[in-house]
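1. what's the 3D shape of this:
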Amino acid sequence: MIPIRDDNPTPYFPLVTILLILINVALHIYQISLGAGAEAFLYRFGAIPWELTRGLEWPGLPSGFQTPSGPWVTPMTSMFLHGSIPHLIGNMLYLWIFGDNVESLMGHGRFIFFYLVCGLFATAAQIFSHPDAVIPMVGASGAVSGVLGAYLIRFPRARVHVLFIWFLFIRIIPVRAFFVLGFWFLFQVFNGLLSSGHGPGVAWFAHVGGFLSGMILVFLFERKDRVLRLRRASW
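-> Purely as a prediction, here's the structure:
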């Protein structure tokens, strides 16, 4: 199931959501422009669990791949980088569909702080699950997962239109958000339990950690005066 859009209009302009998408796209264009230097760029600014658990640079890094400011800045910088165009498109699609409602729930300032904190919790979850991994973690998916967790808590009955593909059966169907996001979360947990986490691939537990942190932190960051009004509009 691939979400296409939701039936959950909001009266507020999603300024931060749009800015986050533009920043991620701009950085990926810059990354592509580096050509052969793109891999070194990802190693310099991606979050490497081995380094963050030890506070040291991984000795296996080639020359030019080291982070200029040390590894501690990378949990923040890594969430604005992506390994490929499909990786970027997938994350930005989810952010576009679900981010506007969560931003409306919190307001612009609270939302950007919420987004970044969820991204940090997501990175911490992946590091905890695979502390010796030396492949850099990159991508907005941990932070976006936090947005999904918040959406599930506050808009569980909103209708989400998903592209459903089963062999020759292809349809766009409306499904309640609690089913779409609940299925998505279980899929992340299942794959995370099967993953070794040491080779290149998806940081499944970053998704799990981001999602759970979003479910909890939404109560801290939401604006109470907007909760009831926005939830009523989504039913």
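2. okay, CA-based contacts and neighbour counts for the rest of this
-> Fine.
3. where exactly do the helices run in this protein?
-> Counting by DSSP state H, one finds helices in the chain at the ranges 15-33, 38-45, 49-54, 74-77, 85-106, 108-129, 141-154, 177-194, 204-221, 224-234.
4. looking at these, which is buried most?
-> Per-residue neighbour counts averaged over each of these give the maximum for helix 141-154, namely a mean of 28 (mean count of other CA atoms under 10 Å).
5. What angle do helix 108-129 and it make with each other?
-> 120 degrees (axes from the mean of the first three to the mean of the last three CA atoms, to 10 degrees).
6. now helix 141-154, how far from the chain's geometric center?
-> For helix 141-154, the distance from its own C-alpha centre to the chain's C-alpha centre is 8 Å (CA atoms, centre = their mean, to the nearest Å).
7. can you tell which of the helices of the chain is closest to Met1?
-> Comparing those by their distance to Met1 (CA to CA), the top pick is helix 177-194, with 7.7 Å.
8. what residues does the closest one touch?
-> Outside of helix 177-194, the residues within contact range by CA atoms under 8 Å, 6 or more residues apart in numbering are 1, 148-149, 152, 155-160, 203-205, 207-208, 211.
9. Second input sequence below; structure requested for side-by-side comparison:
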Amino acid sequence: MGGLIPLGDASRPPTRFAVVTTLIIVLNVWAFFQELTYGDRFIWMWSAVPIRIIHGRALVTIVTSMFMHASWMHIIGNMVYLWAFGREIENAMGSFRFAVFYLIGGIVAMSAQILGDPFSRIPALGASGAIAAVMGAFLITFPRDRIRTFVFFIIFFRITMIPAALLIGFWFLMQVLNLGVVAQAKTGGVAYLAHIGGFLFGVVTARLFVNPQRMTYRRLS
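-> Okay, here's the model as predicted:
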């Protein structure tokens, strides 16, 4: 068992406190505790169920589902990725633009998942589609930056620096390769279509949201 866990940009640390990124994490944690408190009823009420969406019902869940998670590992993993990439993108866009970008990216990602299996009755939930949009924006904005990454494999582990283009590119490749495996599953699983949809949105629109005057050009050795 192994993996890569991004910890943050080692080349270009944020120069401003990431207000929106922090608020998004707080909202996700709050929503997760609501799930733990109220159980399946809460999850069914606020998660996005494709067949309901295509019939024009509970459209608000396209947004609310972005703040919900299926397990402790699900939310912890997503929030780690958001913290690693979101702060610098918020710094480059500005808080308001970043908030708009994040919400639209999440909506696009969830819509891609719904369109991929429109008659599914399985609840779709999670912030990973919106976070994928952030990662796509990071790839376009800071491709050469080095990401401080925790690398582990069975009992081996270390912290190393990996170029953003390599780390994010590898992540996206895994989403594409795994899409064919999960696309026909009817019992749930990882929303790879949401990841791909969100990522492509981030890649295509990043330059529309980034404010060049806010970017930090100093690189650390």
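10. quick one: TM-score?
-> TM-score of the superposed chains, computed with TM-score structural alignment, normalised by the length of structure 2, equals 0.92; 216 aligned residues with a CA RMSD of 1.6 Å.
11. rewinding a little: columns distance to Pro9 of structure 1 on top of the helices of structure 1, output as a markdown table?
-> Supplementary listing: the helices of structure 1 in a markdown table, determined by distance: least, CA to CA, whole Å:
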| stretch | distance to Pro9 of structure 1 |
| --- | --- |
| helix 15-33 | 15 |
| helix 38-45 | 36 |
| helix 49-54 | 39 |
| helix 74-77 | 30 |
| helix 85-106 | 8 |
| helix 108-129 | 17 |
| helix 141-154 | 13 |
| helix 177-194 | 14 |
| helix 204-221 | 19 |
| helix 224-234 | 7 |
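12. quick one: which of those helices is nearest Asp6 of structure 1?
-> Among the helices of structure 1, helix 85-106 comes nearest to Asp6 of structure 1, with 6.5 Å by CA to CA.
13. middle-most residue in structure 1, spatially?
-> Centroid-nearest residue in structure 1, with CA atoms, centre = their mean: Ser141, separated by 2.1 Å.
14. give the contact list for that residue.
-> Shown in contact with Ser141 of structure 1 (CA under 8 Å, 6+ apart): 79, 91, 119, 206-207.
15. one more time with 6 Å, if that's ok
-> Residues touching Ser141 of structure 1, when contacts are defined by CA atoms under 6 Å, 6 or more residues apart in numbering, comprise Asn91.
16. Also Pro9 of structure 1?
-> Applying CA under 6 Å, 6+ apart as the definition, Pro9 of structure 1 turns out to have no contact partners.
17. what's the counterpart of it in structure 2?
-> Under the alignment defined by TM-score structural alignment, Pro9 of structure 1 is paired with Pro13 of structure 2.
18. now Leu220 of structure 1
-> Residue correspondence to structure 2 (TM-score structural alignment): Leu220 of structure 1 is matched to Leu208.
19. Not counting residues beside it along the chain, what's closest to Leu27 of structure 1?
-> Closest residue to Leu27 of structure 1 apart from its sequence neighbours, by CA to CA, 6 or more residues apart in numbering: Leu81 at 6.8 Å.
20. Can you tell me what the one you found aligns to in structure 2?
-> Residue mapping for Leu81 of structure 1 onto structure 2 gives Met68, with TM-score structural alignment as the criterion.
21. ok, now Phe113 of structure 1?
-> Aligned partner of Phe113 of structure 1 by TM-score structural alignment: Val100.
22. looking at the helices of structure 1, which is closest to Phe169 of structure 1?
-> Taking CA to CA as the criterion, Phe169 of structure 1 comes closest to helix 177-194 out of those, the separation being 18.5 Å.
23. Measure how far that closest one is from the centre of its chain, please.
-> Distance of helix 177-194 of structure 1 from its chain centroid, counting by CA atoms, centre = their mean, is 14 Å.
24. just the angle between that helix and helix 204-221, please?
-> Per the same axes, to 10 degrees, the angle that helix 177-194 of structure 1 makes with helix 204-221 is 140 degrees.
25. Superposed on structure 2, what's the mean shift for helix 177-194 of structure 1?
-> For helix 177-194 of structure 1, the mean deviation from structure 2 after alignment is 0.7 Å (mean CA distance after the TM-score superposition for structure 1).
26. how about that helix, aligned to which bit of structure 2?
-> Residues 164-181 of structure 2 are the counterpart of helix 177-194 of structure 1, counting by TM-score structural alignment.
27. can you check stretch 151-159 of structure 1 too?
-> Correspondence between stretch 151-159 of structure 1 and structure 2 is established over residues 138-146, with TM-score structural alignment as the criterion.
28. what does stretch 124-132 of structure 1 give?
-> Mapped onto structure 2 using TM-score structural alignment, stretch 124-132 of structure 1 spans residues 111-119.
29. Give me the contacts around that stretch.
-> Identification of contacts with stretch 111-119 of structure 2 by CA under 6 Å, 6+ apart yields 50-51, 193-194, 197.
30. Dump those to TSV, plus distance to Leu115 of structure 2.
-> Listed next are those as TSV, based on distance: CA to CA, whole Å:
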residue	distance to Leu115 of structure 2
Pro50	8
Ile51	10
Leu193	9
Ala194	10
Gly197	11
